[in-house]
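Novice: Could you look at this predicted model? Sequence included:
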Amino acid sequence: MTDQYFSEQPGSASDPVSFRLEVGGVALDLTTDAGVFSRGRLDKGTRVLLTHAPEPAEGDLLDLGCGYGPIALWLAAQRPGATVWAVDVNDRALDLVRANAAAARLSNVRVCRPDEVPDDVRFTQLWSNPPIRSGKAALHELLLRWLPRVDGPSYLVVSKNLGSDSLARWLAEQGHPTTRLSSNAGFRVLAVERSETVA
């Protein structure tokens, strides 16, 4: 596949589709598009994450690999006093997050590419349905880049069939104690703690 949702510039023609997200007392009308993960719906993994992870914190929250923004916008609606950073490499996805945030009147969302996040920003929590299909090496590099910037827990949702248990073991080997919070609909919700080696 040459046109993956983790491509910077999706090659597929734009074909927007909207749907209504309703999870945990939050209702949002969101626009999705071709070339972006989970067009036209809330994917099962993200629904499991939003349903089974603990309450979001205040402060700076990171949605890593935000896609069209369901996690980031849900966090922003749940915690209007927080600043939610929606980060992705896919330019079409980032445009969708901006439009969806504006439509929902959520002014506490900061939308940017990875290199646009200021170096001095530290995060209270990280939330992610990470891009597993980008490959193990790319996924590991992504997590090792961002986990050290998180002062509290990180919540990941990963399909059991796509290696959630092996990822949890690998994270623990990197010094990030990892606990399985939930197993539902074939997905694991993992809580990843701050590295024991970080001062």
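Specialist: Sure, I can see it. Numbering: from 1, shown residues only.

Novice: contacts and neighbour counts: CA atoms only from here.
Specialist: Noted.

Novice: Touching stretch 47-60 from outside, list them.
Specialist: 23-24, 71, 75, 78-79, 81-85, 121-125, 129, 155-157, 181-182, 184-185, 187, 189 (CA atoms under 8 Å, 6 or more residues apart in numbering).

Novice: helix, strand or coil for Asp15?
Specialist: Classification of Asp15 using DSSP: H, G, I helix; E, B strand; the rest coil returns coil.

Novice: Please report how far it lies from Arg169.
Specialist: 39 Å (CA to CA, to the nearest Å).

Novice: Look at those two and report which has more neighbours.
Specialist: Per other CA atoms under 10 Å, whichever of Asp15 and Arg169 has more neighbours is Arg169, with 15 against 10.

Novice: just to revisit the earlier point, in PyMOL, select just the buried ones from the contacts of stretch 47-60.
Specialist: Here is the PyMOL command that selects the buried residues among those (16 or more other CA atoms under 10 Å):
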select buried, resi 71+75+78+79+82+83+84+85+122+123+124+125+129+155+156+157+181+182+187+189
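
Novice: can you tell me the helix or strand for Ala172?
Specialist: Assigned by DSSP states H and E, Ala172 falls within helix 164-173.

Novice: how about the nearest residue to Ser164 once chain neighbours are set aside, what does it touch?
Specialist: Spatial nearest neighbour of Ser164, excluding adjacent residues (CA to CA, 6 or more residues apart in numbering): Val158 at 5.1 Å. By CA under 8 Å, 6+ apart, the contact list for Val158 reads Gly45, Asn129, Pro130, Ile132, Ser164, Phe187, Arg188, Val189, Leu190.

Novice: Which of these fall in strands?
Specialist: Secondary structure from DSSP state E places Phe187, Arg188, Val189, Leu190 of those in strands.

Novice: and here's the other structure:
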Amino acid sequence: MATTKEYLNEIRQDIRFEAELCGHPLKFLSTWGIFSPREIDSGTDLLLKYLKVNPSDHCFDLGCGYGPIGLAMAKMAPQGQVLMVDKDFMAVEYSNKNAQLNKITNAKAILSNGFQHIPADSKFDVVVSNVPAKVGKEMMTIMLYDALHFMKPGGRIYLVTINGLRDYMKRNLQEVFGNYDKLKQGKDYTVSYAEKLK
């Protein structure tokens, strides 16, 4: 039986695993305290099945965690750029570690609460978020209007939420973007989509 000290040493080590995302094999390091540290969560997995990214797209991963969505987009957009943000400094640290680990040079993570610390002149073709269930309606409203502001005309937003937020997302995307499409409703999660029309 391991001593407490041995157990602590063990769980302080980086968690390592591999996953194939959008046809690309990726390696991940993560740690306890970051969302879904041992495997790609089922919401992210569902979202990535419906995500379309063009080779030169500029992409934004909102609430990146340790980077699975952002790094998958970087692989799908080799001529583009991916900016990943999280308000958790450990998530940002591990996203950047994982970009290095996978030799991905067109993605970086920075600390930001939503779009708060994004350069004002930034414009994105694709905005993606695995929306936390407890995000709160005020933050959600800010995020959606900021996403609209930072998207290029014709830009696309993909959001995955727990099914309980499905109707809420439909109403809010209709209100902010003037359109909405439900790409997939799974057992636990729904993938929502909208476009910036002009």
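Specialist: Thanks, I have the structure now. Since the structure is predicted, the reported quantities are computational estimates derived from the model, not experimental observations.

Novice: hang on, the earlier thing: which bit of structure 2 covers the helix holding Ala172 of structure 1?
Specialist: Structural correspondence for helix 164-173 of structure 1: residues 166-175 of structure 2, per TM-score structural alignment.

Novice: do you know how far the spatially most central residue of structure 1 is from Phe19 of structure 1?
Specialist: Per CA atoms, centre = their mean, the C-alpha nearest to the average position across structure 1 is that of Ser128, at 2.9 Å. Plainly put, Ser128 of structure 1 is 21 Å away from Phe19 of structure 1 if you go by CA to CA.

Novice: Equivalent analysis for Gly67 of structure 1, please.
Specialist: Distance from Gly67 of structure 1 to Phe19 of structure 1, by CA to CA: 15 Å.

Novice: who's more crowded, those two?
Specialist: More crowded of Gly67 of structure 1 and Phe19, by other CA under 10 Å: Gly67, with 32 against 14.

Novice: buried residues in stretch 38-58 of structure 1?
Specialist: Applying 16+ other CA under 10 Å to stretch 38-58 of structure 1 flags 38-42, 45-50, 52-53, 56-58 as buried.

Novice: Please list the members of these that lie in strands.
Specialist: Short answer: the buried residues of stretch 38-58 of structure 1 have none in strands (DSSP E).

Novice: residue ranges for the helices of structure 2, please.
Specialist: 4-12, 42-50, 68-76, 89-101, 137-150, 166-177 (DSSP state H).

Novice: so which of the ones you listed gets nearest Lys27 of structure 2?
Specialist: Evaluated over the helices of structure 2, closeness to Lys27 of structure 2 peaks at helix 89-101, with 7.0 Å, by CA to CA.

Novice: just the angle between that closest one and helix 68-76, please?
Specialist: Here helix 89-101 of structure 2 points in a direction 30 degrees away from that of helix 68-76 (axes from the mean of the first three to the mean of the last three CA atoms, to 10 degrees).

Novice: and helix 89-101 of structure 2, how far from structure 1 on average?
Specialist: Once fitted to structure 1, helix 89-101 of structure 2 is off its aligned match by 0.4 Å on average (mean CA distance after the TM-score superposition for structure 1).

Novice: ok, now how distant is the residue nearest to Leu173 of structure 2 when sequence neighbours are not counted from Thr141 of structure 2?
Specialist: Excluding its sequence neighbours, the residue lying closest to Leu173 of structure 2 (CA to CA, 6+ apart) is Tyr180, at 5.9 Å. Tyr180 of structure 2 sits 16 Å away from Thr141 of structure 2, going by CA to CA.

Novice: Specify which residue of the two has the higher count of neighbours.
Specialist: A direct count of neighbours by other CA under 10 Å for Tyr180 of structure 2 and Thr141 places Tyr180 higher, at 19 against 14.

Novice: which residues does that one contact?
Specialist: Lys170, Leu173, Gln174, Ser192, Tyr193, Ala194, Glu195 are the contacts of Tyr180 of structure 2 under CA under 8 Å, 6+ apart.

Novice: quick one, longest strand in structure 2?
Specialist: Per DSSP E, structure 2 has its longest strand at strand 151-162.

Novice: the inter-axis angle of it versus helix 137-150?
Specialist: Computed by the same axes, to 10 degrees, the angle separating strand 151-162 of structure 2 from helix 137-150 equals 150 degrees.

Novice: Setting the sequence-adjacent residues aside, check what's closest to whatever residue of structure 1 lines up with Thr105 of structure 2.
Specialist: Under the alignment (TM-score structural alignment), Thr105 of structure 2 pairs with Ser107 of structure 1. Spatially, and ignoring its direct neighbours in sequence, Ser107 of structure 1 is nearest to Ala101 (7.0 Å; CA to CA, 6+ apart).

Novice: residues near the one you found, how many?
Specialist: 26.

Novice: isn't it right up against Ile71?
Specialist: No - Ala101 of structure 1 is not in contact with Ile71 according to CA atoms under 8 Å; the separation is 11.5 Å.
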